[in-house]
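A.B. asks: predicted model and sequence follow; I will ask about them next.
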Amino acid sequence: MIVKNEEKVLARCLDSVCKLVDEIIIVDTGSTDRTKSIAQDFGAKIYDWVWNQNFADARNAALEHSTSDWNLVLDADEYVKSEDSTAIRQFINGEKAIGRVKIVNQFIGDDGLESTAQSFISRIFPSGVRYEGSIHEQLVSDLPRIKLPVEIWHDGYMKSKAERNIPILKKEIEKSPHDSYYHFQIAKEYRGINDHAQACQHLEQAYRLLTRKEYYAPNVIVNLLYELIATGQLESGLPVIQRERDFLRDFSDFHFACGIFYMKLILSNTAKYVDLFPYIEASYLRCLEIGETDQYDSVRGTGSFTALHNLGGLYEVMGNINKAKECYREAATTYGYQPSNERLKQL
């Protein structure tokens, strides 16, 4: 781990993992609170590191101090929610590979409600593997990547880190202007502080640079649709949807974004786009047909309760109150989605 001033969350993190590991290595980049004391309570080995604006360097410094054959990397604002110890043992006793764990990110959505998004990130790997990249660092290895039954929750996105991250990402873009990854990452930072113009600009660049082989390519496309909505460039979104429909046919987040997009587009010019109205229902029904899967990095609910809720809202607009109630009821009773429950009370 690398840490700095994490006294509010560090104990939660270490308590979730201390019985699963043989040693805890912490590199501290300048804490002035109780971070080191808390780490000592868990028997951690603590090393100081002068922060040089490079996350890979700090990660690798921590890895240099590890004496284990395998390493698990965590951030202080993360904690292990569930794991399958038997599966992990089988993994580390088999052929060398890199384990990808499910990260569940908590964040506040555009509707002001707490939401979660899941992604799979390489976090368990054999000794000798190292990172590169000053920010959003990546492991450098040709070893195969295997998904493991480990779920880690992360609430760091509840608070913006844009002030720290954007300057580092700008430097990376200066060095590698044609790297879609850094344009995508800086766009997420700008979106988090509601600078939609900058977010859209970088997503458009990321989109132009995609090969479609990148693991993050589907999310670039979906985020671009949301930013075209946010910046009022609705007509620019139609060609994107038409071009990517086959590529993302099994991605519920894409169809969910399409449902929102079609509604906004129709409202912007009803006379011109009213013929697209059936596409709204079709988009949400496709979300439900796909369901919640681990195939993509996705926002939870786009294949279930939020799709049902939005479909209920559509049926209300269409005057089909019975269908609306069915959707709200399923979202509320099956998934415990509170906004649907509240809407049911009002019908």
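C.D. replies: Right, received. Where do you want to start?

A.B. asks: for the rest of this, base every contact and every neighbour count on C-alpha atoms.
C.D. replies: Noted.

A.B. asks: for this protein, what spans make up the strands?
C.D. replies: Per DSSP state E, the chain has strands spanning 2-3, 25-28, 45-48, 70-72, 78-83, 98-108, 114-126, 130-132, 138-140, 145-154, 298-299. These are given in chain order.

A.B. asks: including mean neighbour count, could the ones you listed go into CSV?
C.D. replies: Shown next, in CSV, are those (neighbours: other CA atoms under 10 Å):
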stretch, mean neighbour count
strand 2-3, 22
strand 25-28, 23
strand 45-48, 17
strand 70-72, 18
strand 78-83, 18
strand 98-108, 21
strand 114-126, 18
strand 130-132, 18
strand 138-140, 14
strand 145-154, 18
strand 298-299, 22
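
A.B. asks: before we go on, here's another structure to hold up against the first:
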Amino acid sequence: MDKTISLCMIVKNEQKYLEKCLESVKQIVSEIIIVDTGSTDETLDIAKKYTPNIYSFNWVNDFSVARNYAIEQAKSDYILVMDADEYFDADVNLQEELKKDYDYYVFNINNHMKFNQSFIHTAVRLFRNNIGLKYENRLHEHLNILDDNSKYRGVMSVSTIQHVGYMDEEILEEKKHKRNLPLMKLEVQENPTAYNLYNMGKTYFGMNDFKKAVTYFQKSYSLGKDKVYIPELLTKLSFALHETGQFEDAVGILVDATRIFPSETEMKYIQGIIYARNGYFKDAETCFHECIKLGDQGTMVTEGSGGYMAHLQLADMYEKTNQLDKSYLERINAMRVKGNTAHVLQDYLQFSLKINQSADECKQIIEEHYKLNTIEDLQNLMNTLYSLRHPLLNHYLSKFNITTEPHIHTIAKIYSKDKNLMRTALEDINNLGNRENIQDVLLMAYIFKDKSVMDKIQFAMNFGVKEMKIIKQLFEDEKLTGSITKPLQNVLFTLCKQLIMIEEFELFQELTQKLIDNDSKNVLNICKILSEYRFDELAIDMLVGVYRESPNHPGIVRLLGDLCFRNNYFEDAELFYTKLLNLDSSYETYERNFRLYENNNDQEAMMKMRKEMMEKFPSAAWVQPGYDTRILSSN
């Protein structure tokens, strides 16, 4: 015989979501109970279409009181608790779950976010009625199953609740945490349990006040080390420690925690993030590969931590360590797994610009891994191409015969690499002019030496007389005189990148020479741009010249070493990397040297370097005795 189920909800001004929620459960539950805390929109009219059991409740700044009032009205065998911005997929079968005859059921909550991303957390949402279960806490209310003497039996549900509230642009997490802070402080003051201290830490964590978050997480952990939320607590504690400059402590916690909780993907992912941000790339690499093996699993996991996000982290790390083939492969892996996610698509297309991938190859990757099933999919593709100023923007505008804002068509012409189209864009330059695309106006003006837009550039960029003097000198056959301010410097270096993207190499050479003549220190930044877009030989030639003048400049030595390594000039790379050790004794420099010795199969140098790193950098896991070197070699 089927068990009866009461849906119990507290609502306020939920007209946007409520109907979808109730539609998804009306065939699943026996009764629907709505407790309204003061709606002024159409919420109650929607609720009346599904149930007569609507109650008005005077809000008393306590979520648990409102929840308990709702479940007191329930007459069924079991109680289902949902929020208005949640719903079930059509294939959910709660009666099959209830045959297990547990007191409560823990559900995965799939939190949908913008740009086709999501994260998962768990919560008790279905439980037996009339056995003493009730809600506690003003904020972050929860059932009293966390008590040490709890006699209730629970199990993980196979069903998932979909939550769409985080997709609303009006929800700003930091503001929400600030709004909840007074309630949370009052709760901690009256009842300083491990759970409340943990939630206080989460509140400060959400406000980016990591120092206070650390304090409360540590207090919570000292009171309850066996709670179900401990994996999330330790993960957030470690990240907060890192953000307050305590790298060794953060890593130390995660090394131990990942052994205790080996199936928590998010924990391993954050460990990889912390390693990577500090240049510990070998350890980061191991972490992200382990995430991929685990997949998305654990008590709380951001979608993709065990998939496409881990692939993107590997791609970024391989790019930083000059392993470009691996970097490209990981971006393709991410496209295969989640190509329709805006972040994944943008990351791939941005890299395609840096490696000067052909338009046909790019189109093939997009057509294989980005599915154009809806108008929204096409819009996301066009928005990504536009934001990157990608040459394929013009192709897809034409392919789908898209009519859109004039400035988008103008941008498409500029970056098409078609000189004739670019000339027609010059006629449309009045379509451009706001801050968003004034850099494009400068590009066109520089290419065609059009001085008519100077006032527009000055107004949009808020430049003064001295800055405009230098801008005007760009269009003349004369040197740039005077010092270049930081904002103008950023504009001019961006202009250098734009000229590379549209293959205006003569103008690039003209501009960079003017910048070098103005200040020889600009050589390093220009060489970084050349390196970014893979003009390595030219960068090396330029750097060798400035190296003779500044042989002890760490930035010059580092970039020369990287470029030589990337281009298989291994003897030269060793010369520069060895010298770099005397100029910069950071862990990252040591790992650079080790990678070179590893590439050269210089076992003696590898052993010596590893021993030295073991003494200097105890947080580097891969150099420690007993570390399974097969993990590294398998990656």
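C.D. replies: On my side now, so go ahead. Computed from a predicted structure; not experimentally measured.

A.B. asks: make a markdown table out of the strands of structure 1 and add distance to Q201 of structure 1.
C.D. replies: Converted to a markdown table, the strands of structure 1 look like this (distance: least, CA to CA, whole Å):
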| stretch | distance to Q201 of structure 1 |
| --- | --- |
| strand 2-3 | 32 |
| strand 25-28 | 36 |
| strand 45-48 | 39 |
| strand 70-72 | 36 |
| strand 78-83 | 31 |
| strand 98-108 | 23 |
| strand 114-126 | 23 |
| strand 130-132 | 26 |
| strand 138-140 | 24 |
| strand 145-154 | 28 |
| strand 298-299 | 22 |
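
A.B. asks: indicate which one of these is closest to L228 of structure 1.
C.D. replies: strand 298-299 (18.7 Å; CA to CA).

A.B. asks: the closest one aligns to what range in structure 2?
C.D. replies: Using TM-score structural alignment, the residues of structure 2 aligned to strand 298-299 of structure 1 are 301-302.

A.B. asks: stretch 230-237 of structure 1 too?
C.D. replies: By TM-score structural alignment, stretch 230-237 of structure 1 lines up with residues 243-250 in structure 2.

A.B. asks: and what of stretch 4-22 of structure 1?
C.D. replies: Against structure 2, stretch 4-22 of structure 1 falls on residues 12-30 (TM-score structural alignment).

A.B. asks: list the buried residues for that stretch?
C.D. replies: For stretch 12-30 of structure 2, burial by neighbour count (16 or more other CA atoms under 10 Å) applies to 12-15, 17-19, 21-22, 24-25, 28-30.

A.B. asks: ok, stretch 36-47 of structure 1 next?
C.D. replies: Result for stretch 36-47 of structure 1 [16+ other CA under 10 Å]: buried residues K36, I38, A39, A44, K45, I46.

A.B. asks: Serialize the residues you listed to JSON lines and add fields for distance to A87 of structure 1.
C.D. replies: Shown next, in JSON lines, are the buried residues of stretch 36-47 of structure 1 (distance: CA to CA, whole Å):
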{"residue": "K36", "distance to A87 of structure 1": "32"}
{"residue": "I38", "distance to A87 of structure 1": "30"}
{"residue": "A39", "distance to A87 of structure 1": "28"}
{"residue": "A44", "distance to A87 of structure 1": "26"}
{"residue": "K45", "distance to A87 of structure 1": "27"}
{"residue": "I46", "distance to A87 of structure 1": "30"}
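
A.B. asks: now the aligned partner of H196 of structure 1 in structure 2. Nearest residue, chain neighbours left out?
C.D. replies: Correspondence of H196 of structure 1 to structure 2, assessed by TM-score structural alignment: F210. Excluding its sequence neighbours, the residue lying closest to F210 of structure 2 (CA to CA, 6 or more residues apart in numbering) is A240, at 5.0 Å.

A.B. asks: in stretch 275-285 of structure 2, what's buried?
C.D. replies: So, applying 16+ other CA under 10 Å, buried residues of stretch 275-285 of structure 2: Y275, A276, G279, Y280, F281, K282, D283, A284, E285.

A.B. asks: centre of the chain to that stretch, how far?
C.D. replies: Here the centre of mass of C-alpha atoms in stretch 275-285 of structure 2, compared against the chain's by CA atoms, centre = their mean, to the nearest Å, lies 17 Å away.

A.B. asks: same deal with stretch 318-329 of structure 2?
C.D. replies: 19 Å.

A.B. asks: next, count neighbours for R89 of structure 1.
C.D. replies: Using other CA atoms under 10 Å, R89 of structure 1 is surrounded by 10 other residues.

A.B. asks: pull the contacting residues for it.
C.D. replies: Applying CA atoms under 8 Å, 6 or more residues apart in numbering to R89 of structure 1 gives no contacts.

A.B. asks: next one: the residue mapped onto it from structure 2 from I28 of structure 2, what distance?
C.D. replies: Using TM-score structural alignment, the partner of R89 of structure 1 in structure 2 is Q95. To I28 of structure 2, Q95 of structure 2 is 8 Å away according to CA to CA, to the nearest Å.

A.B. asks: could you do T629 of structure 2 as well?
C.D. replies: 53 Å.

A.B. asks: what do you get for M607 of structure 2?
C.D. replies: Counting by CA to CA - M607 of structure 2 and I28 of structure 2 are separated by 64 Å.

A.B. asks: and for S118 of structure 2?
C.D. replies: 25 Å.

A.B. asks: over to M113 of structure 2?
C.D. replies: 26 Å.

A.B. asks: wait, which of the buried residues of stretch 275-285 of structure 2 is closest to E588 of structure 2?
C.D. replies: Closest to E588 of structure 2 out of the buried residues of stretch 275-285 of structure 2 is G279 (5.1 Å), distances taken as CA to CA.

A.B. asks: which other helices and strands contact the lengthiest helix in structure 1?
C.D. replies: In structure 1, ranked by residue count with DSSP state H as the criterion, the top helix is helix 252-268. When contacts are defined as 3 or more CA pairs under 8 Å, 6 or more residues apart in numbering; DSSP states H and E, helix 252-268 of structure 1 packs onto helix 217-230, helix 270-273, helix 277-290, strand 298-299.

A.B. asks: mind doing that once more with 6 Å?
C.D. replies: When contacts are defined as 3 or more CA pairs under 6 Å, 6 or more residues apart in numbering; DSSP states H and E, helix 252-268 of structure 1 sits against helix 277-290.
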